[in-house]
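*Asks:* Sequence unavailable; structure follows:
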């Protein structure tokens, strides 16, 4: 199972690298005013999203489920983690929508929006790492 855990972590890191970098590309793309630059960003965004991020997301989830089934993890911390992963999958989906929006030259947001959008996966990463490492007894935290 240590191999499975290793692959889960490797693909999670790769996925997060894309989740951090793609919205940064959106920032620069939103600021770009020349057509050759815009076309370059379209290629970079497409390759990052479809070539790196999406396969990494799928493999992160596959190895995560494999770990879950193999170790039989349970508890409120796991439910919280799975909820955050679901939110991250939704964020990933929205990144794909923005890739398509830029591809079609239909972007409606400025660079400031994408700067804020870029910060969201950092919050998720903090929460997930704390949940996995500390495995807090969440019901006791509520009272």
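*Replies:* Great, that's in hand. Here the structure is a predicted model, which is why all the values come from computation and not from measurement.

*Asks:* make it CA atoms for all contacts and neighbour counts henceforth
*Replies:* Fine.

*Asks:* the longest helix in the protein is where?
*Replies:* In the chain, assigned by DSSP state H, the helix with the most residues is helix 2-31.

*Asks:* Leaving out the residues flanking it, which one is nearest to residue 135?
*Replies:* residue 77 (5.5 Å; C-alpha to C-alpha, 6 or more residues apart in numbering).

*Asks:* Run through the neighbouring helices and strands of the strand or helix carrying the one you found.
*Replies:* For residue 77, the host element (DSSP states H and E) is helix 76-103. Under the contact criterion of 3 or more C-alpha pairs under 8 Å, 6 or more residues apart in numbering; DSSP states H and E, helix 76-103 touches helix 2-31, helix 35-46, helix 120-134, helix 138-142.

*Asks:* ok, second structure coming up, stack it against the first:
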């Protein structure tokens, strides 16, 4: 089970790297001047590649997390709270894909300030999840 736990941690860290960086690309995209086509296309390419890279990492993080859950058994309210937050992160991930589609179609209506705030959400969730896992408060 320790190998499964190690793989879960590795894939979670890798997924979070994408969750932290993709919205940062959105900040930059929201700031691109209308006449800077090359910069916009380069950022869109980076965002598309990152989303394609981080999606399998998310799937593997969830798969190994479920393996741990079923391997150790169901127990503790902390685990249900963590699972709820993982579902929130999956929704965030999917919403990032929707936002990227809006950028590709030229329909982004949000400012770079909104994306700066949006970018902080996974950090907050990470703090809560780590404390839940380590402290198991309930």
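*Replies:* Looks like it came in fine. Since the model is a prediction, treat every value here as computed from it, not as a measurement.

*Asks:* what's the TM-score for these two chains?
*Replies:* Remark: TM-score between the superposed chains equals 0.96 [TM-score structural alignment, normalised by the length of structure 2]; 136 aligned residues with a C-alpha RMSD of 0.7 Å.

*Asks:* sorry, back to before: have a look at how far, on average, the helix holding residue 77 of structure 1 is from structure 2.
*Replies:* Helix 76-103 of structure 1, aligned to structure 2 and superposed, deviates on average by 0.6 Å (mean C-alpha distance after the TM-score superposition for structure 1).

*Asks:* Now do whichever helix or strand comes after that helix: which range of structure 2 does it align onto?
*Replies:* Counting by DSSP H and E, the next helix or strand C-terminal to helix 76-103 of structure 1 is helix 111-117. With TM-score structural alignment applied, helix 111-117 of structure 1 matches the range 112-118 in structure 2.

*Asks:* do you know how far whatever residue of structure 2 lines up with residue 3 of structure 1 is from residue 100 of structure 2?
*Replies:* Residue 3 of structure 1 maps onto residue 3 in structure 2 when the alignment is built from TM-score structural alignment. Using C-alpha to C-alpha, to the nearest Å, residue 3 of structure 2 is found at 35 Å from residue 100 of structure 2.

*Asks:* ditto for residue 32 of structure 2
*Replies:* On the measure of C-alpha to C-alpha, residue 32 of structure 2 and residue 100 of structure 2 end up 14 Å apart.

*Asks:* go on, residue 64 of structure 2?
*Replies:* Residue 64 of structure 2 is 27 Å from residue 100 of structure 2, where distance means C-alpha to C-alpha.

*Asks:* and if you look at residue 57 of structure 2?
*Replies:* 18 Å.

*Asks:* repeat for residue 72 of structure 2
*Replies:* 37 Å.

*Asks:* how many other residues sit next to residue 130 of structure 1?
*Replies:* Using other C-alpha atoms under 10 Å, residue 130 of structure 1 has 14 other residues around it.

*Asks:* Export the helices and strands packed on helix 76-103 of structure 1 to CSV and append columns for distance to residue 95 of structure 1.
*Replies:* CSV is the format used below for those (distance: least, C-alpha to C-alpha, whole Å):
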stretch, distance to residue 95 of structure 1
helix 2-31, 7
helix 35-46, 9
helix 120-134, 11
helix 138-142, 31
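
*Asks:* Identify, out of the ones you listed, the most deeply packed stretch.
*Replies:* helix 2-31 (a mean of 18; mean count of other C-alpha atoms under 10 Å).

*Asks:* That one - contacts with which helices or strands?
*Replies:* helix 35-46, helix 54-71, helix 76-103, helix 111-117, helix 120-134.

*Asks:* Out of those, the one nearest residue 13 of structure 1 is which?
*Replies:* helix 54-71 (8.6 Å; C-alpha to C-alpha).

*Asks:* Contacts for that closest one, please.
*Replies:* Helix 54-71 of structure 1 is touched from outside by 1, 4, 5, 7, 8, 9, 11, 12, 14, 15, 89, with contacts defined as C-alpha atoms under 8 Å, 6 or more residues apart in numbering.
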